[in-house]
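1. What follows is a predicted protein model with its sequence.
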Amino acid sequence: MLAPLDAHLTDARPRQLRPVLRPLVEFLYFGIKEARACLFAGLFFLAMFCMPRAGLFGIPRYDALLVVALAIQAWMLVTRLETWDEVKAIGLFHVVGFALEVFKTQVGSWTYPDFGYTKLFGVPLFSGFMYAAIGSYIIQAWRLLDLRIRHHPPYPMAAAIAILIYVNFWTHHYIGDYRWYLAACALGLYARTTVIFRPLDRDRRMPLLLGFMLTGFFIWVAENLGTFMGVWRYPNQLGAWSVVHVSKWSAWSLLVIMTFTIVANLKHVKARVHVPE
């Protein structure tokens, strides 16, 4: 069903548009492509927001969300919206994210208050799909927007900063939070990196760091919606809901860098990444 839409969105033939209309049309197509790239995340979070707290048909909410997430992933694989290699990368995001969730709940950063049969170490298994959704978005956006990366840092350096970002999510509970030092390192690494994308029929450019920040912001917005629905809660939200602290925006932006690094190592993606010698 999505094939005609995807064929239209990826059609790069020149369009004859009046100069005054071109920015509006390109912005519209950019928005549509972004929404389409968020297919997994959109369907999953829609299910999260619509799922009654009591669950469905006697199935607890967390368990029903796991079924929904697995069904969406299977559908995207069967319909070839994602390849096996991409699903393997998404699976890695799930494992990495779930491990982080287990640790964070153990140290009291947040909690999953509801009952679920598929909770492991106090964390529902569906939670890893929230991280997998970020990877799915980047993979889909790469194809729909015809992304190309210029002046990407050397892969070993990009991998090192990604690993340190992930490690800091764990170690800052014991030896201090070095988030801003890592952010400064990432700023230096990706300062010259630009992403070339095609909203319609012409290439546009923007700093890759801006893309990381914008993606992190929208994840922060989604996190606010998730906590508002009570799917998980921070300690300061147990009595009454409040906005997730804005510092989480920076944390999500750094996590996007880590996710992007994994995606950039996929074979068909790596061919579109320019690393200067």
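-> Yep, that arrived.

2. From now on I want contacts and neighbour counts done on CA atoms only, so please keep to that.
-> Will do.

3. Please enumerate the strands of the protein.
-> Using DSSP state E, the strands found in the chain span residues 119-120, 123-124, 148-150, 194-197, 204-207.

4. Show me what the second one is packed against.
-> In terms of contact count using 3 or more Cα pairs under 8 Å, 6 or more residues apart in numbering; DSSP states H and E, strand 123-124 is assigned the packing partners helix 84-106.

5. cutoff 7 Å now
-> Of the remaining helices and strands, none touches strand 123-124 by 3 or more Cα pairs under 7 Å, 6 or more residues apart in numbering; DSSP states H and E.

6. now that strand, how far from the chain's geometric center?
-> Centroid separation between strand 123-124 and its chain, computed with Cα atoms, centre = their mean, to the nearest Å, is 19 Å.

7. Now tell me what touches it from outside.
-> Identification of contacts with strand 123-124 by Cα atoms under 7 Å, 6 or more residues apart in numbering yields Y62, E101, V102, Y112, G116, T118.

8. Compare the residues you listed and tell me which has the most neighbours.
-> Y62 (27 neighbours; other Cα atoms under 10 Å).

9. okay, pairing it with this:
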Amino acid sequence: MMGSLLQLIRFGWELALSCIFPVAIFASLAITQIIPLPLLARYDWLFLFFILVQWWMVRSGLETKDELKVITLFHVIGLALEIFKVHMGSWSYPEEGFFKVAGVPLYSGFMYASVASYLCQAWRRIRVELVKWPPFGKVVPLAAAIYLNFFTHHYWVDIRWWLSGLVIIVFWQAKVAYEVGGIRYHMPLALSFVLIGFFIWIAENIATYFGAWQYPNQTEAWSLVHLGKVSSWLLLVIVSFLIVATLKQVKGKRPIAINMTRSYRQEPKIYQK
């Protein structure tokens, strides 16, 4: 029991270290909500703070230049989604700001980028390997359909549940292997998607509480974000996983897939459920 508890603490510590960017975002949201800053609007200060944090993480070596590329890509993808959703009235950014595009402050893209930052750092810290990762011929169209559905469901039927079913089918055999304290563990990849999506939903509640953005039902007073948003974040996590996995495969820093049967036979003591 003590050994398991120690492993859990180690696991939590490694993931906490991977959350430096998200923690910096929450801290900035809280501070600027409590303490008004001079000269610039709150949204503009947040934008400048997040740029500074991103620069510091690369400068200090916490993030590599290759990881910065994928994080920047995710920033652009997230900002495009934000502009469309605000235009459709899904949520809003009611405060003033100079660094805004189509009613969306530029800092919003960093909140999506922080998800990619977490994935990149966690991948490196706990030595993630994807077991039986499906062919990219299946994953790429699925990820594209997931992203497009965030736009098209406003004009057509919402197929998120069909897409969720396809995710289960495509990733049915896929597992994620990771290392804690020199011991390797594994879990179903679909379960890791659900867990990440759930914790992002918790983070979303914290962010809206500090006024990062505002849903229509939060205009009068803050209220809990609908639990159904977990499915949206779960699907978005799939897209980010694909981007990060592609980066790792191209650069060859981590194997994208391993033979589960062979690994168990050669190293029978390091895999634990």
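-> Happy to help now that I have it. All values derive from a computational prediction rather than experimental measurement.

10. TM-score for the pair, please.
-> Comparison of the two superposed chains (TM-score structural alignment, normalised by the length of the second structure) gives a TM-score of 0.91, and 257 aligned residues with a Cα RMSD of 1.4 Å.

11. quick revisit: output the strands of the first structure in TSV, with mean neighbour count appended to each entry.
-> TSV is the format used below for the strands of the first structure (neighbours: other Cα atoms under 10 Å):
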stretch	mean neighbour count
strand 119-120	14
strand 123-124	24
strand 148-150	20
strand 194-197	20
strand 204-207	14
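
12. right, and those - which one's nearest A184 of the first structure?
-> Closest of those to A184 of the first structure is strand 204-207, at 15.5 Å (criterion: Cα to Cα).

13. gap between that closest one and the chain center?
-> Averaged C-alpha coordinates place strand 204-207 of the first structure at 20 Å from its chain's average position (Cα atoms, centre = their mean).

14. so where is it in the second structure?
-> Aligned by TM-score structural alignment, strand 204-207 of the first structure falls on residues 185-188 of the second structure.

15. ok, residues contacting the matching stretch?
-> Residues outside stretch 185-188 of the second structure that contact it (Cα under 7 Å, 6+ apart) are A174, K175, V176, A177, Y178, E179, Y271, Q272, K273.

16. mind putting those in CSV, distance to R265 of the second structure included?
-> What follows is the contacts of stretch 185-188 of the second structure, written out as CSV (distance: Cα to Cα, whole Å):
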residue, distance to R265 of the second structure
A174, 19
K175, 17
V176, 18
A177, 16
Y178, 18
E179, 18
Y271, 10
Q272, 13
K273, 16
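
17. which part of the first structure lines up with stretch 39-46 of the second structure?
-> So stretch 39-46 of the second structure is aligned with residues 58-65, judged by TM-score structural alignment.

18. got the buried residues for the matching stretch?
-> P60, R61, Y62, D63, A64, L65 (16 or more other Cα atoms under 10 Å).

19. Quick one: map T118 of the first structure onto the second structure.
-> Checking TM-score structural alignment: T118 of the first structure goes with F99.

20. re the thing from before, take the strands of the first structure and lay them out in a markdown table including distance to S253 of the first structure.
-> Formatted as a markdown table, the strands of the first structure follow (distance: least, Cα to Cα, whole Å):
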| stretch | distance to S253 of the first structure |
| --- | --- |
| strand 119-120 | 27 |
| strand 123-124 | 23 |
| strand 148-150 | 18 |
| strand 194-197 | 16 |
| strand 204-207 | 14 |
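
21. Nearest approach to A35 of the first structure belongs to which of those strands?
-> Nearest to A35 of the first structure among the strands of the first structure is strand 194-197 (15.3 Å), distances taken as Cα to Cα.

22. Could you check how many residues crowd around the equivalent of L46 of the first structure over in the second structure?
-> For L46 of the first structure, the aligned position in the second structure is A27, judged by TM-score structural alignment. Neighbour count for A27 of the second structure, taken as other Cα under 10 Å: 13.

23. same check, this time on I165 of the first structure
-> I165 of the first structure: 22 neighbours (other Cα under 10 Å).

24. Can you give me the distance of the alignment partner in the second structure of it to S117 of the second structure?
-> Matched by TM-score structural alignment, I165 of the first structure corresponds to I146 in the second structure. I146 of the second structure sits 21 Å away from S117 of the second structure, going by Cα to Cα, to the nearest Å.
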